[in-house]
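The sequence and its predicted three-dimensional model are supplied below.
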Amino acid sequence: MESSAKAGKRHTGQTLLHARRTSRGVWAQLKKNRFLYLLLTPALLLTLIFKYGPMYGAIIAFKDFSPIRGIWNSEWVGFKHFEKFLTSPNFETIFMNTLKLSAYGLICGFPIPILLALMLNQIRRRGIKKNIQLFLYAPNFVSVIVIAGMLFIFLSPTGPINQVVSWITGSPMMFMTDPEYFRWVYILSDIWATAGWASIIYVAALANVDPELHNAASLDGASLLRRIWHIDLPTIKPIMAIVFILAAGGIMSIGFEKAYLLQTSMNLPASEIIATYVYKIGLQSGDYAYSAAVGLFNSLINVVLLIGVNMIVKKLNDNQGLY
């Protein structure tokens, strides 16, 4: 018994000593890099004020909020608004529309910037490469409102695309009113607008690949596809993992503006997503507490997806993934 007590005291002493050394090491690091941390302070304050500060307003999701009584004086109702949303007849349609639009967009849109970067990396003439990059990056700077207007013009029954379709099939296709076409119109236009700009990070990473590796592989008889597979792709693999985790973590946070601008009364069964629903309930109908509960539910789904995807990527990378 005495030996066990002594062993316990010795272990406690070692733990305290280790904690003190760790604390001293942390303070030494802070003192050594104090000017770097000082430069970080403005960004940290902005994040705390504008990102974490407004989070206290999420409490209205658990209250029967009244602007007159304020947040703290409103009646506490617990999970009433969450239950209302989960049991509403529109829940399944809205949730699945959001999930499908985001998932299809991720599956179809994620490989495109990688392919563009790999193709751009094969262009050796700088002048041609810059012109192609300018052409690919330009759509990113077009306003979402302008893109929506262009889609309505080009895809209208009398638009140029439907003129070609009518010449081939004999009748126009209702791209903007048929729910079956809405998702593909949204996803393909989104890829057109963002894929070029999203490829920049991959192009920058591929620029660091040593040309001697490709020359050596070519001398060994490796084809272009084999060189891309064994040299280029392993180089951008960590960036691909980061981009995929971030994209999957925000899979339920699909943009509100474009979906709302492309909505019509006829494509509503496919275009009504959580973001547009929150806007209509919260700002148009004035039910702030219910809309806050729906938005908070959406954020919780994103957090779960982010953690899940991060764990999957870790396992795929042989437990050497991102933390």
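That came in fine, so what should we check first? Residues are numbered from 1 along each chain as shown.

When you work out contacts or count neighbours from here on, use the C-alpha atoms and nothing else.
OK.

so what secondary structure elements neighbour whichever strand or helix holds residue 315?
Using DSSP states H and E, residue 315 maps to helix 288-316. If you count contacts as 3 or more Cα pairs under 8 Å, 6 or more residues apart in numbering; DSSP states H and E, helix 288-316 packs onto strand 63-66, helix 80-86, helix 233-249, helix 274-279.

dropping in the other structure now:
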Amino acid sequence: MSGTSERHVAEPEKFVFDELIDTLKVRIVNGAINVVGTDDGPARVEITELEGPPLKVRLEDGTLSVGYDDMEWKAFSKWWDRKGWARRAEISLAVPQHTRVEVGVVGANSVVSGISGATTVQGVNGDATLVGLSGSVKAHTVGGNVEAQSLSGDLRFSTVSGNLTVVDGSSEVKADSVSGNMVLDLDPSGGGEVRLTTVSGEIALRIPEPGDAEVDVNTTSGNVFCAFEELRVSGNWGAKRITGIIGSGTARLKATTVSGSLALLRRPPLEDPAGPAGPAGPAEAAGPAEPSGSGGPSDTSGDTPSLRKDV
């Protein structure tokens, strides 16, 4: 259905949307965003806390937008005027699982779960948690951390100083940072490619036996640790490199850091009585430390999409 429905919200409220939603765009400063994908029921928005200027809630041709008039998505990462930071919002949103989600934050934390559509997270500061996403994921931060669990879609990540943590990953991962650390627990047996690049950040990769990956990881001046005897570790002073094939070599695993340490760790099989606990002793000493975690409406009328308040 064509048409537009729009409200400016100045206090906590709940809304229900009768129309089908295929795209969600949320942009806030400070506070928190929680987006969850649902397989039934209408889309819902609940604004539980709101300080500062009103939020605009807009529905147009299947696109639901929640944010501020002075925050443009295309220039979002350049939104540095701290005079505009005197605001806060906490928002929970439930949308269909297939929805394409775009989240932008300045100093706010975000959680996105259960989405099968493409997801984009962009932030100046503020941590992001991504759980159970089956669509492609793009995350770009300046200083915010990203934690991802059970992703089956491809992940693209870039940051200046934020950390990346991936748990139970089976997707293709491409990530780069300046000083952020990367800790990934992956199962590359399904193929695909993992490419990690950082200047001074540390990298730790843990994969299950037998591994099934072609490995080429290196550091210019950092320490290395390798738990796979079948791989070759070369270089004693300065640059060091780990290369070779483990298992069937169906996936490609490449990682590069200039001055950070690099660890390639082995995850015991699930049936192992020791369980999936991380390695101790030399691995713990040589591997990089795991990064620290996070840190009255106007009415509309006429033949436009309905935006009704849920009391």
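Yes, it's here. Model, not experiment: these values are computed from the prediction.

List the TM-score for the superposed pair.
After superposition, the two chains reach a TM-score (TM-score structural alignment, normalised by the length of structure 2) of 0.22; 115 aligned residues with a Cα RMSD of 6.4 Å.

re earlier: angle of the helix holding residue 315 of structure 1 against helix 233-249?
Using axes from the mean of the first three to the mean of the last three Cα atoms, to 10 degrees, one finds that helix 288-316 of structure 1 and helix 233-249 are set 160 degrees apart in direction.

what number of residues lie near residue 29 of structure 1?
11 (other Cα atoms under 10 Å).

so how far is residue 190 of structure 1 from the closest residue to residue 309 of structure 1 other than its chain neighbours?
Distance criterion Cα to Cα, 6 or more residues apart in numbering; nearest residue to residue 309 of structure 1, sequence neighbours excluded, is residue 245 at 6.1 Å. From residue 245 of structure 1 over to residue 190 of structure 1 the distance is 19 Å, taken as Cα to Cα, to the nearest Å.

next one: residue 179 of structure 1
Distance from residue 179 of structure 1 to residue 190 of structure 1, by Cα to Cα: 17 Å.

for residue 202 of structure 1, same thing?
Distance from residue 202 of structure 1 to residue 190 of structure 1, by Cα to Cα: 19 Å.

Please apply the same query to residue 302 of structure 1.
Remark: distance between residue 302 of structure 1 and residue 190 of structure 1 (Cα to Cα) = 20 Å.

what about the strands in the stretch 101-250 of structure 2?
119-123, 128-131, 137-141, 146-149, 155-159, 164-169, 173-177, 182-186, 193-198, 203-208, 213-219, 224-226, 232-234, 240-246 (DSSP state E, counting those that start in this stretch).

coming back round to it: buried residues of the helix holding residue 315 of structure 1, list them for me.
288-299, 302-303, 305-306, 309-311, 313 (16 or more other Cα atoms under 10 Å).

Over to stretch 27-42 of structure 1?
Buried-residue list, stretch 27-42 of structure 1, by 16+ other Cα under 10 Å: empty.

Endpoints of it, how far apart?
End to end - Cα to Cα - stretch 27-42 of structure 1 spans 21 Å.

And the contacts of it?
Outside stretch 27-42 of structure 1, not one residue touches it by Cα atoms under 8 Å, 6 or more residues apart in numbering.

quick one, what contacts residue 129 of structure 2?
Residue 129 of structure 2 neighbours (Cα under 8 Å, 6+ apart): 110, 111, 112, 146, 147, 148.

again, only this time at 6 Å
Residue 129 of structure 2 is in contact with 111, 146, 147, 148, counting by Cα atoms under 6 Å, 6 or more residues apart in numbering.
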